[in-house]
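Asker: Can you look at this prediction? I've put the sequence above it.
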Amino acid sequence: MPAPTEKTRPLRLDAERNRAAILTAAATVYAERGSHTSLEEVATLAGVGVGTVYRRFPTKGLLIEALLEATMRDYAERIEAFAVQAETEPWEAFRGHVMSLVHMQAKDRAFSEVIADPASSSDAFRDHHDRALRASLALTARAQSAGVLREDFHHRDLLILTRASHGIVAAGDPEDVGDPVRLAELFLEALRRR
């Protein structure tokens, strides 16, 4: 039997504790301040040395991938659920999708960065982006077919909202989600076919 490699060998208890502390600290600072926050700041908040952070996550990109993997999977699953809901409740599903997206952006600046510019995000998220896009396209097509979403709506309009919301989130108070939510409400009001 081959010897375990560093990737397959289970972490020692203290190393696992450090990894968990690093992820918890990164979740806090990246959600509040975005991914521009340094690994040194993450290490300080985690109560570990910066060398420990680099040992577990050699690059900031790898730390962000580990941190956002579950969030990106949840994002794709939410949109898939809204696409199913759109079969019977097309407007409610479209509205739910838009509001869920904006709330997720307002809650987590690092997620907002990734979702506002999918082309530049990590390949690790490509599958989640692709799943989310397919579901979102199906959802909007159902809403348009049902006559509840304006015919001139183009899916790119949703990316424009995502980027506008990201700009508001990046410039604003992390505790105040009101502005991106208000923008989304106005967006929805403009798109609803009467």
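Answerer: Now that the structure is in, tell me what you want to look at.
Asker: only C-alpha atoms for contact and neighbour calcs from this point on.
Answerer: Fine.
Asker: need the strands for this protein, in chain order.
Answerer: Remark: no strands are assigned in the chain by DSSP state E.
Asker: Quick check: the most centrally placed residue in it vs residue 14, distance?
Answerer: Computing the C-alpha centroid of the chain and ranking residues by CA atoms, centre = their mean puts residue 111 first, at 3.4 Å. As judged by CA to CA, to the nearest Å, residue 111 and residue 14 stand 29 Å apart.
Asker: Comparison target below:
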Amino acid sequence: MAERPLRADARRNRELVLKAAKEVFAASGFGVPLDEIAARAGVGPGTVYRHFPTKEALFEAVVTAQVQDLVAGARERAGDEDPGAAFFGFLARLGEQAVSKRDLTDAIAVPSAVREELHEVLGELMRGAQRVGAVRADLETADVVVLLKGVLAGLHDSSLGEVSAERAARLFGVLSAGLRGSGG
């Protein structure tokens, strides 16, 4: 049986919740309480739960579009003539997005189909770069994901000061240097 379309007010409330959640997750990450998202959206907590039964469901709805955009960009890079440049260009893009999107750490960690797709395309890029010697041959996709999670989490550690584009570029530069193979 097909789902009934939402009434106009319910659709508007859902969009308000998604917009607020996108802003709050980007600024604070997954740890933000749903009540805070409801308040930012100008709706009650019950409205949030009617549309998204769990915080995980809301988070997945918010980050799915963000991660799908990353996946599409990575797939475009997979066809580049220089697999090393494609892989390291993708890492640089992650670094740029990490500055304003605190939820990127959680987006690559929270189990979901789109996260699996991101890991898959990251692996494709990495293996292409490994074939030409641009990335160390002894690395697996899971290794790179662990390193990315660490850099992203550290980047947003409030005890280390404000997040800046310069710090992100520097950290992703160090990460890239450590991943480079003998031909890269």
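Answerer: Great, that's in hand. From a predicted model like this one, the values you see are computed outputs, not experimental measurements.
Asker: if I pick the residue nearest to the centre of structure 1, what's in contact with it?
Answerer: 31, 68, 71-72, 104-105 (CA atoms under 8 Å, 6 or more residues apart in numbering).
Asker: same check, this time on residue 84 of structure 2
Answerer: With CA under 8 Å, 6+ apart, residue 84 of structure 2 has these contacts: 128-130, 132, 134-135, 184.
Asker: If I align to structure 1, which of these are still contacts?
Answerer: Retained in structure 1 (both residues aligned by TM-score structural alignment, their matches' CA atoms under 8 Å) from those: 129, 134-135.
Asker: what span of structure 2 lines up against stretch 96-110 of structure 1?
Answerer: Aligning stretch 96-110 of structure 1 against structure 2 (TM-score structural alignment) gives residues 89-103.
Asker: got a list of what the alignment partner in structure 1 of residue 124 of structure 2 touches?
Answerer: Aligned counterpart of residue 124 of structure 2 in structure 1: residue 138 (TM-score structural alignment). Residues near residue 138 of structure 1 by CA under 8 Å, 6+ apart: residue 83.
Asker: Max pairwise distance over the contacts of residue 111 of structure 1: which two?
Answerer: 31 and 72 (13.7 Å; CA to CA).
Asker: Between the two, tell me which one has more neighbours.
Answerer: Taking neighbours as other CA atoms under 10 Å, residue 31 of structure 1 and residue 72 compare with residue 72 leading, 22 against 19.
Asker: Give me the spatial nearest neighbour of that one, chain neighbours excluded.
Answerer: Using CA to CA, 6 or more residues apart in numbering and skipping the chain neighbours, the partner closest in space to residue 72 of structure 1 is residue 128 (6.0 Å).
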